[in-house]
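Student: got a predicted structure here, sequence first:
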Amino acid sequence: MTSESLLPQGAPARRTVVAAVGATGLALGLGACGSDEPPSSGAGAADHGGSGGAAAGSGGVLARTADIPEGGGKVFAAQGVVVTQPAKGRFEAFSSTCTHQGCAVNRVADGVISCPCHRSEFSAADGSVKKGPATRPLPAKKISVAGDEIRLA
């Protein structure tokens, strides 16, 4: 006689319960990679100020130059990119995925791109590591700036 045959009729099998508990644990663990902190100035991924963020795939308008503060930047989570303006009129773009353990960076301020998971910091000018635990820079992304439009290339 198996342990499954001792269960009341209609009760889920032990395997089903164990699988459900495991899936719940995995979902909770993955959710811990995010941040409870609200986006700071210049880091809101959802608010593109009417810049057409929904159609900002390759070649679409990602942002307007006025959306990117000088000395700061903005994280575009859906596109996996962070755009910075390290000096007036100079725009740079990098992957928004931290090179330490793959968390998404969530903030750009005072020339620094920050990851909330383990507090790695990267230069807004060139993506280099300013503070670990990350040891590799954020990879550069290609953008084009025409007039007041910033597009992913």
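Tutor: Received, thanks. Numbering: from 1, shown residues only.
Student: C-alpha from now on. contacts and neighbour counts both.
Tutor: Will do.
Student: quick check, F94 in contact with V83.
Tutor: Yes - with contact defined as C-alpha atoms under 8 Å, F94 counts as touching V83 (6.6 Å).
Student: show me which of these two is the more surrounded one.
Tutor: Under the neighbour definition other C-alpha atoms under 10 Å, F94 and V83 were set side by side, and V83 has more, 32 against 23.
Student: the host helix or strand of the more buried one: which residues count as buried?
Tutor: Assigning secondary structure by DSSP states H and E places V83 in strand 81-87. By neighbour count, and taking 16 or more other C-alpha atoms under 10 Å as the criterion, the buried residues in strand 81-87 are V81, V82, V83, T84, Q85, P86.
Student: try this one next to it:
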Amino acid sequence: MLEINLVNNTYSKEIIDLVLNIQQKEFNVPITIEDQPDLMQIEDFYFANGGSFWGAFIDGELVGTIALVKFDEKAAAIRKMFVKKEFRGKEYGIAQKLLEILIAYCQKNGIDEVYLGTVSILEAALRFYERNHFIRIEKEQLPSKFPLMTADNVFCFLNLKL
């Protein structure tokens, strides 16, 4: 049974295990925990500025995450959107449910612009975002306050004002 809940620093170890396994082992993205200090300070990095962090659980096991970094009054960035390989796809619909919760949070909290950065190797993720009305944009089109991650080379935008 799928449950999606807010997660905080008490889940850091499980979140780090999930994220690093997917980044490093599955997709060979050259990124380490040192490159992602936010994962060890979830409350300060995400919640303090009006963002959030959710975890998807099946029978108590963390199987997916999504986070939102609010970086401007009406703008935020999606971070840490990951679902364990064996729980991906339409059968579970975990990524879709996580994204819907994040978008509902944005709408409720006056966030009109949602951005994200990812890596080109994550083709299925890019198709997922495009199916959900995100459009690809050039790095130069990102707002100046967008929190860049060094590995990211593809950027997307969703306008919630429409």
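Tutor: Perfect, thanks for sending it. For clarity, every value in this text was computed on a predicted model and none was experimentally measured.
Student: any idea what the TM-score is?
Tutor: In this superposition the chains share a TM-score of 0.27, using TM-score structural alignment, normalised by the length of the first structure; 80 aligned residues with a C-alpha RMSD of 5.6 Å.
Student: for the buried residues of strand 81-87 of the first structure, give me TSV that also has distance to G25 of the first structure.
Tutor: Listed next are those as TSV, based on distance: C-alpha to C-alpha, whole Å:
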residue	distance to G25 of the first structure
V81	29
V82	30
V83	34
T84	36
Q85	40
P86	41
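Student: from the residues you listed, pick the one nearest V18 of the first structure.
Tutor: The shortest separation between V18 of the first structure and any of these is 38.0 Å, and it belongs to V81 (by C-alpha to C-alpha).
Student: so how far is E121 of the first structure from the closest one?
Tutor: 16 Å (C-alpha to C-alpha, to the nearest Å).
Student: and the helix of greatest length in the second structure, what does it pack onto?
Tutor: Taking DSSP state H as the assignment, the helix of the second structure that covers the most residues is helix 94-108. The elements that helix 94-108 of the second structure packs onto, with contact taken as 3 or more C-alpha pairs under 8 Å, 6 or more residues apart in numbering; DSSP states H and E, are strand 52-58, strand 61-72, strand 75-83.
Student: redo these as CSV? Include mean neighbour count.
Tutor: Listed next are those as CSV, based on neighbours: other C-alpha atoms under 10 Å:
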stretch, mean neighbour count
strand 52-58, 21
strand 61-72, 22
strand 75-83, 21
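Student: distance to N159 of the second structure added to those, as a markdown table?
Tutor: Supplementary listing: these in a markdown table, determined by distance: least, C-alpha to C-alpha, whole Å:
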| stretch | distance to N159 of the second structure |
| --- | --- |
| strand 52-58 | 19 |
| strand 61-72 | 14 |
| strand 75-83 | 10 |
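Student: out of these, nearest to E100 of the second structure?
Tutor: Closest of those to E100 of the second structure is strand 61-72, at 10.5 Å (criterion: C-alpha to C-alpha).
Student: helices or strands up against the closest one?
Tutor: Helices and strands touching strand 61-72 of the second structure, as assessed by 3+ C-alpha pairs under 8 Å, 6+ apart, comprise helix 12-20, strand 52-58, strand 75-83, helix 94-108.
Student: looking at those, which is closest to Y115 of the second structure?
Tutor: When these are ranked by distance to Y115 of the second structure, counting by C-alpha to C-alpha, first place goes to strand 75-83 at 4.6 Å.
Student: which among the helices and strands packed on helix 94-108 of the second structure is found nearest to F155 of the second structure?
Tutor: Closest approach to F155 of the second structure among those is made by strand 75-83 (10.4 Å; C-alpha to C-alpha).
Student: and the closest one, what does it pack onto?
Tutor: With 3+ C-alpha pairs under 8 Å, 6+ apart as the test, strand 75-83 of the second structure has helix 12-20, strand 61-72, helix 94-108, strand 113-118 packed against it.
Student: possible to save the ones you listed as JSON lines with distance to A124 of the second structure?
Tutor: What follows is those, written out as JSON lines (distance: least, C-alpha to C-alpha, whole Å):
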{"stretch": "helix 12-20", "distance to A124 of the second structure": "16"}
{"stretch": "strand 61-72", "distance to A124 of the second structure": "15"}
{"stretch": "helix 94-108", "distance to A124 of the second structure": "11"}
{"stretch": "strand 113-118", "distance to A124 of the second structure": "11"}
